[in-house]
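In: Need a 3D model of the following:
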Amino acid sequence: MPLEGGIEPLPVAGKLCFASLGSGSKGNATLVSDGETMVLVDCGFGLRDAERRLARFGVHPRQLDAVLVTHEHGDHLRGVGPLARRHAVPVYITPGTWLSGRLGEVPQRHWITPQSRFAVKSLTIDPITVPHDAREPVQFRFESRDCRLGVLTDLGHPTDHVAAAFRGCDALILECNHDRHMLEVGPYPPRLKRRVGGNWGHLANVQAAALLQCLGLDRLQRIVCSHLSEHNNRPELALEALTPLLDGDASRLTIAAQDSGLHWQAIH
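Out: You can find the predicted model right below:
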């Protein structure tokens, strides 16, 4: 739990841990640390907001060893450039995402090649291609000290490639973007509904459940429902979709919220 003053420390030194600064259509960012290395996956918040959210976890931006970028959409990229330029944080990005022209110059840029493993200090990272309406989108699997974390959001549909890449994780941050009925009857115009619900958009709750079943549940200690739509989903619907796979035991499930994010989680 947070310390006095709202600052929350790493829960277990030397363990692979993760936390969410916030998740949803207004901004996404995920912290990953093993005690030696700390990276930020995406930064979809403005600079001041990102600094404030990092401070909740007792993290100064200069403590970050890297920002890893999944794709160029604003809710994932908005704060990456400003954060990197002000605090000299290295940025890891695919060439396709870079060529979108939305990042701007950064002090240190490293290319990500999808399906090619790389390391940031003690963290081993696998960038995995996913079906999403971006130039060269990837999601990430992290490994440290025999623990594995999958960060898997912003994909339009489950694929065999994705399932194979994320099988065997100890914890998984999984997109549960929308409830299909809420999207159908909701306020979005038809074109946006088709985009969100299409094969290159976002995962519905039922798709997340189907993918989770393919991945296997025995090893998963923690499953985080993320990137919930403000207009087309509710936390209880996401949980209802996944809980039956766990024989009704929802203790391994949690939600990464848009405003409050998710406090540090340790993988044992």
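In: drop to CA atoms for contacts and neighbour counts, all remaining ones
Out: Will do.
In: tell me what the helix or strand containing Gly150 is packed against?
Out: Per DSSP states H and E, Gly150 falls inside strand 147-152. Strand 147-152 sits against strand 138-144, strand 171-175, with contacts defined as 3 or more C-alpha pairs under 8 Å, 6 or more residues apart in numbering; DSSP states H and E.
In: Just put those in CSV and tack on mean neighbour count and distance to Arg52.
Out: Formatted as CSV, those follow (neighbours: other C-alpha atoms under 10 Å; distance: least, C-alpha to C-alpha, whole Å):
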stretch, mean neighbour count, distance to Arg52
strand 138-144, 22, 25
strand 171-175, 25, 22
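In: now those strands in a markdown table, with distance to Val41?
Out: What follows is the helices and strands packed on strand 147-152, written out as a markdown table (distance: least, C-alpha to C-alpha, whole Å):
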| stretch | distance to Val41 |
| --- | --- |
| strand 138-144 | 9 |
| strand 171-175 | 12 |
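In: Which residue is the nearest non-sequential neighbour of Thr129?
Out: Excluding the flanking residues, the one nearest Thr129 by C-alpha to C-alpha, 6 or more residues apart in numbering is Val138, at 4.5 Å.
In: got the angle between the strand holding Gly150 and strand 171-175?
Out: 0 degrees (axes from the mean of the first three to the mean of the last three C-alpha atoms, to 10 degrees).
In: so how far is strand 147-152 from its chain's centroid?
Out: 9 Å (C-alpha atoms, centre = their mean, to the nearest Å).
In: I would like the residues contacting it, please.
Out: Strand 147-152 is contacted by residues 16, 139-143, 166, 168-175, 267-268 when judged by C-alpha atoms under 8 Å, 6 or more residues apart in numbering.
In: Just after that strand, pick out the following helix or strand.
Out: Next along the chain after strand 147-152, taking DSSP H and E as the criterion, comes helix 160-166.
In: for that following helix, which positions count as buried?
Out: Buried residues in helix 160-166, counted by 16 or more other C-alpha atoms under 10 Å: Val162, Ala163, Ala165, Phe166.
In: To compare against the first, here's the next sequence to fold:
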Amino acid sequence: MVRYCSLGSGSRGNATLVADGDQALLIDCGFSRKNVLQRVLESECPVEQLQGVLVTHEHSDHAKGVQSLCEALDIPFYCSHGTARKMQWQSHELWRCITAEEAITVAGIQVMPVVVPHDALEPLQFVLRSRADRVLGVLSDLGSLTPHVLSHYRQCHGLQVEANHDPFMLQNGPYPPSLRARVAGQYGHLSNQQCAELIRASLWSGLQSVSAGHISEKNNDEQLVRQMLAQVLSCQPEEVQLLSQDEVSPWQQLN
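Out: Sure, this is the predicted structure:
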């Protein structure tokens, strides 16, 4: 049975643990090796079950602990050629090159890399299909919802998505104008409204679980996220599942 949890989500580090049976993989490792191993321990997933790390892009809150962790565990890491070039991983023996729209299998899970609009060299996000044919869509770090992205994230059984900022808080917050423009731009991050639009476009009878993360500590407020997403999910605001920067989330299981 496929299940997943966030080991932490936000501008100071991101990692998502996905397990199917007695095998598991990580999506991103934006924490130190020591920190992420502690979080894996907190999740109660045996570290020896980890079979590899999928890397979305080179930004440090997603990639800084990847090489150290994989070398310590002697497991491969998977990313685009552009990400590997930016991180100087091209000659690393544990690097495996992946390409958008070409599925691979890691830890018994079929992984489809999806190209997204973000200000990185060759960013990818991932849709994962378990051996029991359950589909998990993990999506963050993109500035716009292209038809291509929306087509890949339809009919997922589980969604872990980004609700990075509230536009009003961003424009009136502490960031300098250049950084505000970057975050709000077509290659930046999704707003609460865009997150709601994504979820609305992805609603179907098989959707079992939705969680939102990468929530800005300076340009967003959890209550705003809850109110926005509760309208789309037809639930109470307190029922909306939000991911924390500093805490491991509960496991979500896709039946």
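In: What's the TM-score once they're superposed?
Out: TM-score for the superposed chains, counting by TM-score structural alignment, normalised by the length of structure 2: 0.95, backed by 254 aligned residues with a C-alpha RMSD of 1.6 Å.
In: which position in structure 2 aligns with the residue nearest to Thr129 of structure 1?
Out: The equivalent of Val138 of structure 1 in structure 2 is Leu124 (alignment by TM-score structural alignment).
In: Check whether that match really touches Thr56, as I assumed.
Out: Yes: taking contacts as C-alpha atoms under 8 Å, Leu124 of structure 2 lies within contact range of Thr56: 4.9 Å.
In: which residues do the two both contact?
Out: Cys79.
In: can you map out the helices along the stretch 1-150 of structure 1?
Out: 47-56, 74-77, 80-87, 95-98 (DSSP state H, counting those that start in this stretch).
In: tell me the strands in structure 1, going along the chain?
Out: Per DSSP state E, structure 1 carries strands over the ranges 16-22, 29-33, 38-41, 66-68, 91-93, 109-111, 118-120, 123-129, 138-144, 147-152, 171-175, 222-226, 253-255, 262-267.
In: residue range for the last one in structure 2?
Out: It stands for strand 262-267 of structure 1. Going by TM-score structural alignment: strand 262-267 of structure 1 matches residues 249-254.
In: And the fifth one, by the same measure?
Out: Under TM-score structural alignment, the match for strand 91-93 of structure 1 in structure 2 covers residues 77-79.
In: Tell me roughly how far that stretch lies from structure 1 on average.
Out: Compared with structure 1 after fitting, stretch 77-79 of structure 2 deviates on average by 0.8 Å (mean C-alpha distance after the TM-score superposition for structure 1).
In: contact partners of that stretch?
Out: With contact meaning C-alpha under 8 Å, 6+ apart, stretch 77-79 of structure 2 is reached by 52-57, 66-67, 70, 94-99, 124.
In: and if you look at stretch 26-36 of structure 2?
Out: 7, 12-18, 50, 52-56, 60-66, 68-69.
In: The helices of the stretch 1-150 of structure 1: which one's closest to His231 of structure 1?
Out: helix 74-77 (15.6 Å; C-alpha to C-alpha).
In: whereabouts in structure 2 does the closest one align?
Out: Using TM-score structural alignment, the residues of structure 2 aligned to helix 74-77 of structure 1 are 60-63.
In: on that earlier part again, now the buried members of the contacts of stretch 77-79 of structure 2.
Out: Looks like these have 52-57, 66-67, 70, 94-96, 98-99, 124 buried, using 16+ other C-alpha under 10 Å.
In: Relative to structure 2, which residues correspond to the strand holding Gly150 of structure 1?
Out: Here strand 147-152 of structure 1 aligns to structure 2 at residues 134-139, judged by TM-score structural alignment.
In: for stretch 161-174 of structure 1, same thing?
Out: Under TM-score structural alignment, the match for stretch 161-174 of structure 1 is residues 148-161.
In: Other residues contacting the matching stretch?
Out: Contact partners of stretch 148-161 of structure 2, identified using C-alpha under 8 Å, 6+ apart, comprise 114-116, 127, 134-140, 195, 198, 201-204, 206-213, 254.
In: Show the buried residues in these.
Out: Taking 16+ other C-alpha under 10 Å as the criterion, what is buried in those is 114-116, 127, 134-140, 195, 198, 202-203, 207, 209-213, 254.
In: what's around Lys34 of structure 2, how many residues?
Out: Residues near Lys34 of structure 2, counting by other C-alpha atoms under 10 Å, number 11.
In: With Ala196 of structure 2 instead?
Out: Count around Ala196 of structure 2 with other C-alpha under 10 Å applied: 23.
In: Aligned to it, what sits in structure 1?
Out: Match for Ala196 of structure 2 (TM-score structural alignment): Ala209.
In: these two touch, right, that match and Ala241?
Out: Yes: contact criterion C-alpha under 8 Å: Ala209 of structure 1 and Ala241 qualify, at 6.3 Å.
In: For the alignment partner in structure 1 of Thr105 of structure 2, give its distance to Arg219 of structure 1.
Out: With TM-score structural alignment as the criterion, the equivalent of Thr105 of structure 2 in structure 1 is Ala119. Distance of Ala119 of structure 1 to Arg219 of structure 1, given as C-alpha to C-alpha, to the nearest Å: 24 Å.
In: what's the answer for Cys225 of structure 1, then?
Out: 17 Å.
In: try His76 of structure 1
Out: Applying C-alpha to C-alpha to His76 of structure 1 and Arg219 of structure 1 gives a distance of 29 Å.
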